[in-house]
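Novice: Quick one, fold the following:
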Amino acid sequence: MILSVDIRHAFAGFDIEARFDAGPGVTAIFGPSGSGKTTVVNAVAGLLRPQGGRITLRDRVLFDAQAGRSVPVARRRVGYVFQDSRLFPHMSVARNIRFGQRFARGVTPPEDERGIIDMLGLGPLMERRTQTLSGGETQRVALARALLSRPDILLMDEPLAALDARRKEDILPYLEGLRDRFDIPILYVSHALSEVTRLADRIVVMNEGRVMLNGPVREVLSDPAALPFVGVREAGAVLEARVIAHDHDGLTRLGLETGELLLPHIGAAPGTSVRVRIMASDVLISLGRPEGLSSRNVLRAVVRSLHKGVGPGVAVQLALGRDLILARITARAAEELDLRPGREVFAILKATAVPRGDISSVRND
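Specialist: You can find the predicted model right below:
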């Protein structure tokens, strides 16, 4: 693993005890406000010195409480993108971006700088002052500044929290490009599951200062044990599929291990791998293959597990070959259908219920 975190710290009335590893790609730290997400990232950056534990980045020890070692912030080789961007208002966009080069090891080649500016679409903004930028533009400048410091890891603390839905949709493709183009591991803090499922490879779920779940996004979010931390309304799973074709009626056919999934047109070429978030509330279960339904997405599945919540609902984990999804149904329905682990059923997925924002590209390793 590239980053290893094992820290302990006590505040007045709140304790942090977090342990996890992060590898290549995007590792999301997810949880409600006040769960300790930013505290963990600040410890990695060196803005907080924990009372106990150890942090290593690649082959370097950044912090070791027992040895009394804590590498200064400027020497940690981390890029940090804050929620409020923290750009210098008296500088132009160009000067803000190039400020990051002060912390880079060696000289940044001009072609690398140009590649970052082009990738983030900042060329037309270079001479403007930061006060004239939109929220999305501001965050893109902050990203460029962090990248030009040539960090060993990029820390992003709720970078889209201050943006409205439209601005988030504007900047998410840039974050996907950053994830796919640069070989820099990213620690991404968010309480928005839609961002996590679109960007992250792994997820660390935190609650009240503790790591509750940790693993690949596809595995963690399809686990009914995640429901108490994710919330019933946000419960769902992530499928990875391949674009097969775009049909004449405006639907796109996606290939899964056990069949095909039809969704409204996706702007991706055939052969492209995509990630689709399927909400548990948009999955129905049938004991036999249904007839006379408007839904075209009917897939064979096997019940893996059932999780009874506090209310009348039950989360059912279904296996579509090696893919896992969740269905949220009533306990009464589960009892009447006699659902149990190992039972073969049919999963019915509502194609039109999947918004475009829940479909994204897959990172190429």
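
Novice: Going by C-alpha atoms from here, please, whenever you check contacts or count neighbours.
Specialist: OK.

Novice: Tell me which residues touch L318, please.
Specialist: Neighbour list for L318: 301-305, 324-327 [criterion: CA atoms under 8 Å, 6 or more residues apart in numbering].

Novice: For the comparison step, fold the sequence that follows:
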Amino acid sequence: MKTTLFTNGIHETPTLTDGDAIEARFKLDYAEFSLDVDLCLPGRGVTALFGHSGSGKTTLLRCIAGLERPMGRLSVNGAVWQDDKLFLPTYRRPLGYVFQEANLFPHLSVRGNLTYGLKRTRFKDSKVLLDQAIDLLAIGHLLERKTTRLSGGERQRVAIARALAVNPKVLLMDEPLAALDQARKREILPFLETLHDELEIPLLYVTHSSDEVARLADHLVILSQGKAVASGPLTETLARLDLPVRPDEEAAVVLKARIIEQDLDWHLARAEFAGGSVWVRDLDFNLGEAVRLQILARDVSLTKELPAVSNSILNRLSAVIQDIGAGEHPAIKIVLLQVGDSPLLCRLTSRSAQMLAIKPGQKVWAQIKSAAIIE
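Specialist: Take a look at the predicted model:
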């Protein structure tokens, strides 16, 4: 089976046996913390490892990198890196690792930092691959600059390029935006989205930021006290009522959509997803452009009758109630809705839920006050 680091780039043919997936089963005990996970993750796309500080996100990443030695098994797209008889040390694992801090060599230029990383790979086209990474991350104009003269966002882009240059079979990123201010985060996020679109290898992304999860992830693993309490596709996992990923005020779903219509007079665009469509602000979209929608539960209301045209809410969707869960406070309920093939969440008061007499299986109308394109 052929794999590709970049979708329009270098090809090679490694020996694969089990199919495209990361299988990670680890057990690691410390005095005050234990990691105990059994995961099967996609062999391509971005998997976010999400949870509060101390939940085990970085420990799991270090186990995959071989920086910790847990009991268990690890295979990456069919290649076994660890089992009962085998443990590949870090230097023999074909991976790239990007830390919170870029950890660049201050005595070398950007070019020197990038070419230094090539010493650990025997990949015959490594120079071509490095050139692709430089173009992908738009750092060509920085090559002769000292790393001490880079901004935080530029440093991280160089660190990512260095990690890609070794032809990794998996890219590990440990909260790469945590040390950056908001301006630098906005600077580097588009490049992370480009990685999401261009890389054919899996990217495991540690974060405690729900915004980064919504913007980048395809698959979501929620960790708590060293255990994976949920693992699955982003949309379905965010919609689970038994696993509140965020406080009620921030509960939301993320839907993949496509721009199918524009209203130039009112600067609006219609985004279609699996089950319906909503009007959003037109951010100079192109027709057919793929986007991600974030719909907050607090921006969804319910009614049993089709709302009047005079209602100020543009977006009204036919839905079926799937489940009703408790919020963080007794006064709040979170309702899981099904809109076509897509889930939706609604946050309402317990009193409203009782007045509407809602129950699972009931057909209702969901009114969406606001749907945001994730930028």
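
Novice: where does the TM-score land?
Specialist: In this superposition the chains share a TM-score of 0.93, using TM-score structural alignment, normalised by the length of the first structure; 352 aligned residues with a CA RMSD of 1.5 Å.

Novice: hang on, the earlier thing: can you add distance to G36 of the first structure and secondary structure and give the contacts of L318 of the first structure back as JSON lines?
Specialist: Below are the contacts of L318 of the first structure laid out as JSON lines (distance: CA to CA, whole Å; DSSP: H, G, I helix; E, B strand; the rest coil):
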{"residue": "A301", "distance to G36 of the first structure": "38", "secondary structure": "strand"}
{"residue": "V302", "distance to G36 of the first structure": "37", "secondary structure": "strand"}
{"residue": "V303", "distance to G36 of the first structure": "35", "secondary structure": "strand"}
{"residue": "R304", "distance to G36 of the first structure": "32", "secondary structure": "strand"}
{"residue": "S305", "distance to G36 of the first structure": "30", "secondary structure": "strand"}
{"residue": "L324", "distance to G36 of the first structure": "29", "secondary structure": "strand"}
{"residue": "I325", "distance to G36 of the first structure": "29", "secondary structure": "strand"}
{"residue": "L326", "distance to G36 of the first structure": "28", "secondary structure": "strand"}
{"residue": "A327", "distance to G36 of the first structure": "30", "secondary structure": "strand"}
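
Novice: Among these, which one sits closest to S273 of the first structure?
Specialist: Proximity of the contacts of L318 of the first structure to S273 of the first structure (CA to CA) peaks at L324, which lies at 17.2 Å.

Novice: If you rank the contacts of L318 of the first structure by neighbours, which is first?
Specialist: L326 (30 neighbours; other CA atoms under 10 Å).

Novice: Need the nearest residue in space to whatever residue of the second structure lines up with M206 of the first structure, chain neighbours excluded.
Specialist: Correspondence of M206 of the first structure to the second structure, assessed by TM-score structural alignment: L223. Closest residue to L223 of the second structure apart from its sequence neighbours, by CA to CA, 6 or more residues apart in numbering: G51 at 5.1 Å.

Novice: G56 of the second structure now?
Specialist: Spatial nearest neighbour of G56 of the second structure, excluding adjacent residues (CA to CA, 6+ apart): G226 at 4.8 Å.

Novice: so that neighbour makes contact with S34?
Specialist: Yes - contact criterion CA atoms under 8 Å: G226 of the second structure and S34 qualify, at 5.7 Å.

Novice: Between those two, tell me which one has more neighbours.
Specialist: Each of G226 of the second structure and S34 has its neighbours counted (other CA under 10 Å); G226 has more, 21 against 16.

Novice: Let me see the contact set for the more buried one.
Specialist: Here G226 of the second structure is in contact with 33-37, 55-57 (CA under 8 Å, 6+ apart).

Novice: neighbour-wise, which of those leads?
Specialist: K57 (29 neighbours).

Novice: Which position in the first structure pairs with it?
Specialist: Checking TM-score structural alignment: K57 of the second structure goes with K37.

Novice: can you check L137 of the second structure too?
Specialist: Mapped onto the first structure by TM-score structural alignment, L137 of the second structure lines up with L120.

Novice: From P24 of the first structure, how far off is that match?
Specialist: 21 Å (CA to CA, to the nearest Å).

Novice: quick one: which of these two has more around it?
Specialist: L120 (21 against 18).

Novice: which SS class is P106 of the second structure?
Specialist: coil (DSSP: H, G, I helix; E, B strand; the rest coil).

Novice: residue contacts, it?
Specialist: 146-148.

Novice: element containing I171 of the first structure, please.
Specialist: I171 of the first structure belongs to helix 165-181 when assigned by DSSP states H and E.

Novice: now the residue nearest the centre of the first structure, nearest residue through space, not along the chain?
Specialist: Note on the first structure: the residue nearest the mean C-alpha position is V196, at 2.2 Å, using CA atoms, centre = their mean. Leaving out its chain neighbours, the residue that sits closest to V196 of the first structure by CA to CA, 6+ apart is A28, at 6.2 Å.

Novice: Can you find the partner of the one you found in the second structure?
Specialist: For A28 of the first structure, the aligned residue in the second structure is A48 (criterion: TM-score structural alignment).

Novice: nearest spatial neighbour of the residue mapped onto R58 of the first structure from the second structure, skipping sequence neighbours?
Specialist: In the second structure, the residue paired with R58 of the first structure is N77, using TM-score structural alignment. Leaving aside its chain neighbours, N77 of the second structure sits nearest to D20 (4.4 Å; criterion: CA to CA, 6+ apart).

Novice: hang on, the residue nearest to the centre of the first structure packs against E158?
Specialist: No - V196 of the first structure is beyond contact range of E158, at 10.9 Å (criterion: CA under 8 Å).

Novice: now E236 of the second structure, what's its secondary structure?
Specialist: Following three-state DSSP, the label given to E236 of the second structure is helix.

Novice: related to what we said a few turns ago, which of the contacts of L318 of the first structure does the second structure keep?
Specialist: Using both residues aligned by TM-score structural alignment, their matches' CA atoms under 8 Å, the second structure keeps these contacts from the contacts of L318 of the first structure: 301-305, 324-327.
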